[in-house]
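Asker: With the sequence up front, the predicted model follows.
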Amino acid sequence: MSHSHGVPAAPADPRTRRILAAVLIPAAIATLVAMALLWPGRVHLDTAASSGERVNGTVTAITGATATVRLDGGAETTVDLPSGPGAPTLKSGDAIVLLHLPGAVPGGQDYTVVDHQRATPLVWLLVAMVLSVLAFGRRLGLTALVGLAVSFAVLLLFVIPAILAGEAPLLVAVVGAAAIMFAALYLTHGVNVHTSVAIAGTLASLVITGLLGAGFTAALHLTGVAGDEDAFLAATRSGLDMRGLLLAGIVIGALGVLDDVTVTQAATVAELAEHGNRGRRDIYRAASRIGRAHVASAVNTLVLAYAGASLPLLLLLATGSSPVSQVLTGELLGQEILRSAVGTIGLVASVPITTALAVLVIKNRSGGPRSSPPARSPRHSRT
């Protein structure tokens, strides 16, 4: 049984509906089979005994360069105040996280402050987000939150563990993105032919994004190891394919913007077909104009999202002494340019692909406006 939450249920062409089902049903089955084959189960991580135990506590007093902390178990201890860039600033009453390393430093403290406790404010922030989505979106907001939960579940239970288990990161990302796409879009927008169009457009655009990413990663000779985090991960997980991890990040990062554009295009075509008297060609042109305006803003959003996430990197490069040409062509910034450029191309391609598919799905109409039925003469009108 089909139902619709957000995409208009415009009449659909039966032949094209069958073709769409013939493509998406095998794709969904292939996604489930691939997830089953790649499912990592429980990943056992090697943890050193010297890594210490994390303990929660509350600062009760500060004296000079030390602080008195009451641990959650009731005991009190003295710790040195943290110092250096990024070190947490403490005051009396702060809830903090400590690392218990007895005897790690001869003559030093057994506990070290590592961070503030953030669980409570984070919970309230998430509650505020959920309430705002439900208040505005109502049932559609609820299904959107369920889709978001599914997305996080796929990332946390499948994508990350499978990559850590040694599976190819790009393959895992493609399968995970497909699973997120099917689940999130159908849950949010309903099981109907126009949501299927959005999924087909998203899938085609993801394929383009992945192929372009793989091609240009090889052409640019990127290794996937650019920053300190990449180097640490490569050193500690020797079997991890860092280039594949870079491509996996590009695919998953592009998915969030692509589904927004494809759903909008499918809904636009469905709305024009439902309430207008236009033929397929006119609907395609009108929807494409809307799509161009959407892409113009979405491209800026995509690039700014990458730039915002890399702002410390950009500041570091701006204050360096290297020539601009070396900065732009280096591995560090080259990865960011690759993400932005490939994601933008996939985003642009999604509009004509999804719009064309959505137009093919609607019932066939003449190339021009439909003529209105002749008006009845007054003497033949019913009373």
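Answerer: Right, received. Where do you want to start?
Asker: contacts and neighbour counts: CA atoms only from here.
Answerer: Noted.
Asker: which other helices and strands contact the helix or strand hosting Gly308?
Answerer: In this structure, Gly308 sits in helix 280-309 according to DSSP states H and E. For helix 280-309, the elements it packs on are helix 242-275, helix 331-361, judged by 3 or more Cα pairs under 8 Å, 6 or more residues apart in numbering; DSSP states H and E.
Asker: As CSV, the ones you listed with distance to Asn56 would be great.
Answerer: Formatted as CSV, the helices and strands packed on helix 280-309 follow (distance: least, Cα to Cα, whole Å):
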stretch, distance to Asn56
helix 242-275, 33
helix 331-361, 37
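Asker: Tell me which of these lies nearest to Val193.
Answerer: Closest of the helices and strands packed on helix 280-309 to Val193 is helix 331-361, at 7.8 Å (criterion: Cα to Cα).
Asker: With respect to Arg139, which of the helices and strands packed on helix 280-309 lies nearest?
Answerer: Evaluated with Cα to Cα, the helices and strands packed on helix 280-309 place helix 242-275 nearest to Arg139, the distance being 17.4 Å.
Asker: circling back: is it possible to export the helices and strands packed on helix 280-309 to JSON lines including distance to Ala36 and mean neighbour count?
Answerer: Written out in JSON lines, the entries for the helices and strands packed on helix 280-309 read as follows (distance: least, Cα to Cα, whole Å; neighbours: other Cα atoms under 10 Å):
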{"stretch": "helix 242-275", "distance to Ala36": "19", "mean neighbour count": "22"}
{"stretch": "helix 331-361", "distance to Ala36": "28", "mean neighbour count": "23"}
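Asker: how about the closest residue in space to Thr58 that isn't next to it in sequence, what does it touch?
Answerer: Of all residues not flanking Thr58 in the chain, Ala95 sits nearest, at 4.5 Å (Cα to Cα, 6 or more residues apart in numbering). Shown in contact with Ala95 (Cα atoms under 8 Å, 6 or more residues apart in numbering): 56-59, 116-117.
Asker: From those, keep the buried residues only.
Answerer: Restricting the contacts of Ala95 to buried positions leaves 56-59, 116-117, with burial counted as 16 or more other Cα atoms under 10 Å.
Asker: Show me the two of the contacts of Ala95 that sit farthest apart.
Answerer: When these are compared pair by pair using Cα to Cα, the maximum separation belongs to Val59 and Gln117, at 11.5 Å.
Asker: Which neighbours do these two have in common?
Answerer: With Cα under 8 Å, 6+ apart as the test, Val59 and Gln117 both reach 95-96.
Asker: In TSV, list the buried ones among the contacts of Ala95 along with secondary structure.
Answerer: Shown next, in TSV, are the buried ones among the contacts of Ala95 (DSSP: H, G, I helix; E, B strand; the rest coil):
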residue	secondary structure
Asn56	strand
Gly57	strand
Thr58	strand
Val59	strand
His116	strand
Gln117	coil
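Asker: Among those, pick out the one closest to Glu229, please.
Answerer: His116 (21.9 Å).
Asker: this is the comparison structure:
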Amino acid sequence: MGSGHSHSSSTGHSEPTTQAVAARRRANRILAAVLIPLTLLTLAGMALLWPSGSKEGITLANPYSAAPGVTFDTGKIQSVVVESCMQGSAAGPSSGSGDQQQGQGQQGTDCTFAFTEPDRGGSPVKVVINPDVAKSHGVKPGDQIRYLNLSQAAGASASQGSPAYIFVDFVRTLPIVLLALLYAAVVIAVARWRGLRALIGLVGAYFVLASFMLPGLVEGKPPLLLALVGATVIMIGVLYFAHGFSARTSTALLGTIFGLAITALLAAWATDAANLAGVGSHDAATLVNTSANISISGVILCGLIISGLGVLNDVTITQSSAVWELYELAPGSSARKLFTSAMRIGRDHIASTVYTIAFAYAGAALPILIIVMLYDRPLADALTSAELSEEVIRTLVGSIGLVLAIPVTTLIAVLVVKATGIKTAEPASDGLRAGDSSVDPDDVGDTGTLAAAAASSRSTHQTYENSDTPASRRGRRADRG
């Protein structure tokens, strides 16, 4: 009899009632009524703003394009020596500043040379290492480097003042590939199938960035619309692909879009009010001279919006999940109490995320921070300077957007979860139905096992309480005592 009761409880509580299914459908229809038109409008805007791909009028010299007879080669360093710069000229001819190098050699200037075995085969060549690289990082045997081969350059035999092989850069393919594989393995091992989907979604996000947003900026498309449309498409794809189609994900998406809109408006105002022209950046100066269609202020505006996407997505999906988990633990909680409890989590998340953004940008701008510190300028002047103002505004704009997105996401999640959860006379049944409305497909097996175990426990407890043997009565008296 106890076995039959257990089976009945497990079956009854693992399936949502007709009322719960109807409520869930109503909530999903409301979310769809908001998100489907918004998605269609975003896709229409993407189609209208899609760049043509034309590069007419762009004049940008490729630093990696070589003159006739000059090649970029790679090789492995065998040994490193420091000797007079004049000795390096014996390795081969060059094209240009021979007199200057000769004059430095007469003054006893030392240079760093790396005897490098070419990857394409042949005898080791003597590559001169840039002074800044030799001083800051240095080179050592075993390093893979890329170097400029001037030995076959046109007219090279006429000049004997410079080395024929000049260091260009390190070859970093192997360590980057190893780190990428380790990252993917860790994500998939911990997050399983959802982690794999997140990685694939990240590839799709970079595709939108590289094929839509960057070419659009080059062609002079409206930067605010370009950033809003591109960021919305990225968030729709990433959230649904990584987390699946559910009311929980749709709630997080609505909160993300709200935060994105706030960030975009603040970024547009701050870019104009603070006169962010990018004049302190060498890369910005290069872009200004590349094409008349490129707006540096527009590029900065787009960057302010894109930079906050990852953190914004993080706080909204976490907050949405927190609301669902709190409701599953206490399905009888009122909407006000549920919102208050979720916001306690949200406030902790706000504090930690603000630190995350600030330190992430500070780390990226560390060389600039050191230079500004060495200038010994007042703090207010340093923070509002051309070198640091962009990073400061990026931190403030991104932080405001994500902070406001948290209560909005929490409110939407509370409304949705209360609409999809139907309270009944049995709290255990109610809680399971609430949990069933947001079950992760990856955890279906675990949920079923927990439900069966809970039902079996309830059945055993009821059988124990209903038994009327002397032993059971003594046991109950002992338990109550």
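Answerer: Happy to help now that I have it. Treat the numbers as computed from the prediction; the structure is a model and nothing was measured.
Asker: Tell me how the two chains score on TM-score.
Answerer: In this superposition the chains share a TM-score of 0.86, using TM-score structural alignment, normalised by the length of the first structure; 366 aligned residues with a Cα RMSD of 2.9 Å.
Asker: that older thread, now check the second structure for the residue matching the residue nearest to Thr58 of the first structure.
Answerer: Counting by TM-score structural alignment, Ala95 of the first structure lines up with Gln144 in the second structure.
Asker: Helices of the stretch 51-200 of the second structure, residue ranges please.
Answerer: 85-88, 98-106, 131-136, 173-208 (DSSP state H, counting those that start in this stretch).
Asker: Any chance of those helices in JSON lines with distance to Gly2 of the second structure and mean neighbour count as columns?
Answerer: Putting these into JSON lines (distance: least, Cα to Cα, whole Å; neighbours: other Cα under 10 Å) gives the following:
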{"stretch": "helix 85-88", "distance to Gly2 of the second structure": "92", "mean neighbour count": "22"}
{"stretch": "helix 98-106", "distance to Gly2 of the second structure": "95", "mean neighbour count": "15"}
{"stretch": "helix 131-136", "distance to Gly2 of the second structure": "76", "mean neighbour count": "12"}
{"stretch": "helix 173-208", "distance to Gly2 of the second structure": "38", "mean neighbour count": "14"}
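Asker: so which of the ones you listed comes closest to Ser8 of the second structure?
Answerer: Here helix 173-208 is closest among those (Cα to Cα), at 32.9 Å.
Asker: Onto which residues of the first structure does the closest one map?
Answerer: For helix 173-208 of the second structure, the matching stretch in the first structure spans residues 119-154, with TM-score structural alignment as the criterion.
Asker: where's the matching stretch relative to the chain centroid, distance-wise?
Answerer: Between the mean C-alpha point of stretch 119-154 of the first structure and the mean C-alpha point of its chain there is a distance of 15 Å (Cα atoms, centre = their mean, to the nearest Å).
Asker: now stretch 330-348 of the second structure
Answerer: Its chain's average C-alpha position is 28 Å from that of stretch 330-348 of the second structure, according to Cα atoms, centre = their mean.
Asker: Closest to Val146 of the first structure out of the buried ones among the contacts of Ala95 of the first structure?
Answerer: Each of those was checked against Val146 of the first structure using Cα to Cα; the closest is Gln117, at 27.5 Å.
Asker: list the contacts for that closest one?
Answerer: By Cα under 8 Å, 6+ apart, the contact list for Gln117 of the first structure reads 56, 95-97.
Asker: Just give me the neighbour total for the closest residue in space to it that isn't next to it in sequence.
Answerer: Sequence neighbours aside, Ile96 is the residue nearest to Gln117 of the first structure in space, at 4.9 Å (criterion: Cα to Cα, 6+ apart). For Ile96 of the first structure, the number of neighbouring residues by other Cα atoms under 10 Å comes to 20.
Asker: check contacts around Ile96 of the first structure.
Answerer: In this structure, Ile96 of the first structure makes contact with 56-59, 113-117, judged by Cα under 8 Å, 6+ apart.
Asker: Leu212 of the first structure now?
Answerer: Applying Cα under 8 Å, 6+ apart, one finds that Leu212 of the first structure lies in contact with Val342.
Asker: quick one: it and Asp241 of the first structure, what's the gap?
Answerer: Distance of Leu212 of the first structure to Asp241 of the first structure, given as Cα to Cα, to the nearest Å: 18 Å.
Asker: next one: Asp259 of the first structure
Answerer: In this structure, Asp259 of the first structure and Asp241 of the first structure are separated by 27 Å, where distance is defined by Cα to Cα.
Asker: How about Ile345 of the first structure?
Answerer: Separation of Ile345 of the first structure from Asp241 of the first structure (Cα to Cα) stands at 25 Å.
Asker: Okay, the counterpart of Ala349 of the first structure in the second structure and Ala252 of the second structure: tell me how far apart.
Answerer: With TM-score structural alignment as the criterion, Ala349 of the first structure lines up with Leu404 in the second structure. Taking Cα to Cα as the criterion, Leu404 of the second structure is separated from Ala252 of the second structure by 13 Å.
Asker: Val171 of the second structure too?
Answerer: Counting by Cα to Cα, the gap from Val171 of the second structure to Ala252 of the second structure is 41 Å.
Asker: repeat for Leu182 of the second structure
Answerer: Between Leu182 of the second structure and Ala252 of the second structure the distance is 29 Å, computed by Cα to Cα.
Asker: Same question for Ala284 of the second structure.
Answerer: 35 Å.
Asker: what's the answer for Ala210 of the second structure, then?
Answerer: Following Cα to Cα, the distance that separates Ala210 of the second structure from Ala252 of the second structure is 25 Å.
Asker: higher neighbour count, those two?
Answerer: With neighbours defined as other Cα under 10 Å, Ala210 of the second structure and Ala252 compare such that Ala252 has more, 30 against 12.
Asker: what's the matching range in the second structure for the very next helix or strand once past the helix holding Gly308 of the first structure?
Answerer: Following the chain from helix 280-309 of the first structure toward its C-terminal end, the next helix or strand by DSSP H and E is helix 311-318. Residues 366-373 of the second structure are where helix 311-318 of the first structure aligns, taking TM-score structural alignment as the criterion.
Asker: residues contacting the residue nearest to the spatial centre of the second structure?
Answerer: The structure's the second structure has its C-alpha centroid closest to Gly310; by Cα atoms, centre = their mean the separation is 4.6 Å. For Gly310 of the second structure, the set of contacting residues under the criterion of Cα under 8 Å, 6+ apart is empty.
Asker: what residue of the first structure takes the place of it?
Answerer: Matched by TM-score structural alignment, Gly310 of the second structure corresponds to Gly256 in the first structure.
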